[in-house]
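S.K.: Have a look at this prediction, sequence included:
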Amino acid sequence: MAQEKPARAANIFDVARLAGVSHQTVSRVINGLPNVRPATKERVEQAMKQLRYSPSPAARALVTRRTRTIGLITSGSVDYGPSSIAMHFNRAARDARYSVDTVSTGERDPETAKRAVEGLLRQRVDAVVIVVNDAEVLEMVRALDLGVPLVVAASTARRGPQLVAIDQYRGARAAVRHLAELGHTQILHLAGPEQSTDAIERVRGWRDELAARRLVAPEPRHGDWSAESGFAIGADLEIARGTSVFVGNDQMAIGLMSALRRRDLLVPDDVSIVGFDDIPEAAYLYPPLTTVRQDFAALGQMMMQKVLVALEEGENESADTPLPTQLVVRDSTRELTIG
């Protein structure tokens, strides 16, 4: 006789469906937050009781068994940053003798991310890790209470105990500071997608560094992280000799440099350029690209350490300091000379 599989423990999405409310409303009831109507609260509590749902990790441990499997969700295109984070997290998990179930979603929207979380919970993972690069998805993720540890890799000014990040804001300020110290007063920004959390923080850093130096911040141009978008923007960008550009990632910087060459503008003689990420090819471009390096290996290890602490000791309420970046100066920037 085949052995029956243990019943799956209910999660927050099951409660929301049974109560006919959103998972955010369930989370508000669980955490005792205001602005929930009494009738709605009673319906949610009845659904939790009917499904025997408990948000407490300690209580859930009584009905679940460790699988030594962690669910990892990445979304959007396969960019260098997210793919590097996933690779280094997998290495850190393997070193801790955990396996990783990875779900890569092509879309960057809350509903797709929510379905991915539900799918991993059905596989009874011990924890969920999400690499977020979309502002709406991040807001959805912040409201989750899954009954298993949740770690989120996301760039945001609003720090939280479940969040880990690399300091995009200070990295952007360092890039702009470098250009300003070379004598540049016109510092344009070719940014990533407007909803990207990384792009939002880099734009914020660019604006604040310019403001601190009383320099004008023109409207940034937004690409999609690809070299193609950098080339397209570079083809019609209003740019004069002596201008500099802080570019939101190295791929777009590559496209921009190619477009400027077609316009007979030399880098760095006419235009200085700084990228972001320090992709492996950055040092071998012509000219080699000045850029901001991110320590994705350290981030992957930090994510795994946070999972292990949550599994063994419970959620830690303290927020971690974002990991620092490093400005790598190469030949795509040069001191501005007049005349």
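M.R.: Thanks, I have the structure now. Numbers count the residues shown, from 1 in each chain.
S.K.: okay, CA-based contacts and neighbour counts for the rest of this
M.R.: Will do.
S.K.: for the helix ranked longest in the chain, packing partners?
M.R.: Longest helix in the chain, counting residues (DSSP state H): helix 296-313. Using 3 or more CA pairs under 8 Å, 6 or more residues apart in numbering; DSSP states H and E as the contact test, the elements touching helix 296-313 are helix 80-95, strand 127-131, strand 150-153, strand 163-164.
S.K.: ok, now with 10 Å
M.R.: helix 57-60, helix 80-95, strand 127-131, strand 150-153, strand 163-164 (3 or more CA pairs under 10 Å, 6 or more residues apart in numbering; DSSP states H and E).
S.K.: Out of the ones you listed, flag the one nearest Thr74.
M.R.: When the helices and strands packed on helix 296-313 are compared by CA to CA, strand 127-131 sits nearest Thr74, at 5.1 Å.
S.K.: Report the angle between whichever helix or strand comes after that closest one and strand 127-131.
M.R.: Once the chain leaves strand 127-131, the next helix or strand it forms, by DSSP states H and E, is helix 135-142. Put simply, helix 135-142 runs at 160 degrees to strand 127-131, going by axes from the mean of the first three to the mean of the last three CA atoms, to 10 degrees.
S.K.: Buried residues of helix 135-142, list them for me.
M.R.: Of all the residues in helix 135-142, those buried under the rule 16 or more other CA atoms under 10 Å are 135, 137-138, 140-141.
S.K.: Using TSV, lay out those residues together with distance to Arg43.
M.R.: Output for the buried residues of helix 135-142, formatted as TSV (distance: CA to CA, whole Å):
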residue	distance to Arg43
Ala135	30
Val137	26
Leu138	27
Met140	22
Val141	23
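S.K.: which one of those residues sits closest to Leu18?
M.R.: When those are ranked by distance to Leu18 (CA to CA), Met140 comes first, at 19.4 Å.
S.K.: so what's that closest one up against?
M.R.: In this structure, Met140 makes contact with 23-24, 109-111, 113-114, judged by CA atoms under 10 Å, 6 or more residues apart in numbering.
S.K.: Relative to Leu51, how far out is Ala135?
M.R.: Going from Ala135 to Leu51 by CA to CA, to the nearest Å gives 32 Å.
S.K.: got it, and Gln326?
M.R.: In this view, Gln326 and Leu51 are 49 Å apart by CA to CA.
S.K.: okay, pairing it with this:
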Amino acid sequence: MHVPDGFINAPTSAVTGVVAAGAIAVSLRGARRELDDRTAPLAGLVAAFIFAVQMLNFPVAAGTSGHLLGGALAAILVGPYTGVLCVSVVLLMQGILFADGGLTALGVNITDMAIVTTVVAYAVFRGLVKVLPRGRRSITAASFVAAALSVPAAAVAFTFVYWIGGTTDVAIGKVATAMIGVHVLIGIGEAVITALTVGAVVAVRPDLVHGARDLRQKLRLRVHGELVDAPAPEPVPVAARTSRRALWVTGLVTSLVLAGFVSFYASSNPDGLEKVAADKGIDKKTGQHASADSPLADYGVKDVSDARLSGGLAGVIGVGVTVVAGSTVFWAVRRRRAGDDVSATATGSV
């Protein structure tokens, strides 16, 4: 659902850019509360994994494909604020390096694919977790539903933005029907990927999954006839830290394999937005991408003639750049939180 340059007029693109910038600023502050020394490395990995899986277009209907948006997955694994940042990092890397998603439309894409999907998915997820029986299966089921609903929500958001600032004269009802219809199907694929991934991580390290924190209830002890909270647990043992590193390495290797090898077998059909744009004439004023001459444009390495090698190298480079960029952002946020904690402690002791 990457919106290219030319679909949305300049004033509307500028407004969505302001919205996106504001949401990112809020998310940077909110992520300080979500990230700690255990989850900051995972956040960078989540961004890289989303980048990799977005390369795997899957068929959803005749002549149409879909791909992961990732907002639901990121929000459930690392938190809604951090999730917005994860998807935003992916969109920025894709736009600058791979000419995927217009640079003037970056605000539209962040608003649609990062903010809307994350907010809708996390709201649905938290609502379901509160009413479902407490357990890992409920986390997985809630992830499935939240992800499935987040994709058509993004389609509705795009339709609204197009209604306000579309550059072609197409009946909005036709756009809405086509966009929502195909993205309901894409949402099923998103739900399967999200549920499988969240379920896999919850099975091995539920303590690292932001959305599964409710599974860890405080232990209460009865002392002299009264229930009191048990003492805080001891620091995480070395074995658990090693398991964390193993999870990170496994996730990175998986991302590299998906982007570097499996992506070659992805569907070549246009995705939902591209198909609707071509069928309805939305793409009549599409402009040339500012990064069209990038050595990695269109997910291939320039001057590498072998298609399999070219695409694989581009995918591996993309995963590497995204994990470095994402990890840098999230470690910076984590250090800022640590600085805030030290300042608060110093102030309180005065």
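M.R.: Okay, I see it. Only a predicted model underlies this, so the values are computations on that prediction, with no experimental measurement involved.
S.K.: Any idea what the TM-score comes out to?
M.R.: With the length set by TM-score structural alignment, normalised by the length of the first structure, the two chains reach a TM-score of 0.28; 153 aligned residues with a CA RMSD of 6.3 Å.
S.K.: ok, back up a step: mean neighbour count and distance to Asp101 of the first structure for the helices and strands packed on helix 296-313 of the first structure - can I get that in a markdown table?
M.R.: Putting these into a markdown table (neighbours: other CA atoms under 10 Å; distance: least, CA to CA, whole Å) gives the following:
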| stretch | mean neighbour count | distance to Asp101 of the first structure |
| --- | --- | --- |
| helix 57-60 | 15 | 21 |
| helix 80-95 | 18 | 9 |
| strand 127-131 | 24 | 10 |
| strand 150-153 | 23 | 14 |
| strand 163-164 | 24 | 20 |
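S.K.: To Ile30 of the first structure, which of the ones you listed lies closest?
M.R.: Closest among those, using CA to CA: helix 57-60, at 13.2 Å.
S.K.: still on that earlier bit, which one of the buried residues of helix 135-142 of the first structure sits closest to Arg122 of the first structure?
M.R.: Taking CA to CA as the measure, Arg122 of the first structure lies nearest Val141 of the buried residues of helix 135-142 of the first structure, at 17.6 Å.
S.K.: Surely the closest one and Thr112 touch.
M.R.: No. Applying CA atoms under 10 Å as the test, Val141 of the first structure and Thr112 come out as separate, 11.7 Å apart.
S.K.: Identify the contacts common to these two.
M.R.: With CA under 10 Å, 6+ apart, Val141 of the first structure and Thr112 have no common neighbours.
S.K.: quick revisit: following the chain past the longest helix of the first structure, name the next helix or strand.
M.R.: strand 326-328.
S.K.: which secondary structure elements does that next one contact?
M.R.: With contacts defined as 3+ CA pairs under 10 Å, 6+ apart, strand 326-328 of the first structure has these neighbours: helix 168-181, strand 291-293.
S.K.: In TSV: the ones you listed, plus mean neighbour count.
M.R.: Listed next are these as TSV, based on neighbours: other CA atoms under 10 Å:
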stretch	mean neighbour count
helix 168-181	23
strand 291-293	24
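S.K.: Let me have these in a markdown table, extended by distance to Ala16 of the first structure.
M.R.: Shown next, in a markdown table, are those (distance: least, CA to CA, whole Å):
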| stretch | distance to Ala16 of the first structure |
| --- | --- |
| helix 168-181 | 35 |
| strand 291-293 | 42 |
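S.K.: So for Met303 of the first structure, which of the ones you listed sits nearest?
M.R.: helix 168-181 (16.9 Å).
S.K.: What is that closest one packed up against?
M.R.: Applying 3+ CA pairs under 10 Å, 6+ apart, one finds that helix 168-181 of the first structure makes contact with strand 187-191, helix 197-212, strand 244-247, strand 272-274, strand 291-293, strand 326-328.
S.K.: now with 7 Å?
M.R.: Packing partners of helix 168-181 of the first structure (3 or more CA pairs under 7 Å, 6 or more residues apart in numbering; DSSP states H and E): helix 197-212.
S.K.: Could you tell me the angle between the helix it packs on and helix 168-181?
M.R.: Relative orientation of helix 197-212 of the first structure and helix 168-181, computed by the same axes, to 10 degrees: 40 degrees.
S.K.: Going by neighbour count, list what's buried in helix 197-212 of the first structure.
M.R.: Buried residues in helix 197-212 of the first structure (16+ other CA under 10 Å): 197-210.
S.K.: do stretch 119-133 of the second structure as well
M.R.: Judged by neighbour count (16+ other CA under 10 Å), stretch 119-133 of the second structure contains these buried residues: 119-126, 128-129.
S.K.: Present these as a markdown table; the columns should include distance to Ile193 of the second structure and secondary structure.
M.R.: A markdown table is the format used below for these (distance: CA to CA, whole Å; DSSP: H, G, I helix; E, B strand; the rest coil):
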| residue | distance to Ile193 of the second structure | secondary structure |
| --- | --- | --- |
| Val119 | 18 | helix |
| Val120 | 17 | helix |
| Ala121 | 14 | helix |
| Tyr122 | 16 | helix |
| Ala123 | 19 | helix |
| Val124 | 17 | helix |
| Phe125 | 15 | helix |
| Arg126 | 19 | helix |
| Leu128 | 19 | helix |
| Val129 | 19 | helix |
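S.K.: Which pair of these spans the longest distance?
M.R.: Farthest pair in these, by CA to CA: Val119 and Val129, 15.4 Å.
S.K.: which other helices and strands contact the helix or strand hosting Glu190 of the second structure?
M.R.: If you go by DSSP H and E, Glu190 of the second structure is part of helix 172-204. Secondary-structure packing of helix 172-204 of the second structure (3+ CA pairs under 7 Å, 6+ apart): helix 136-165, helix 272-280.
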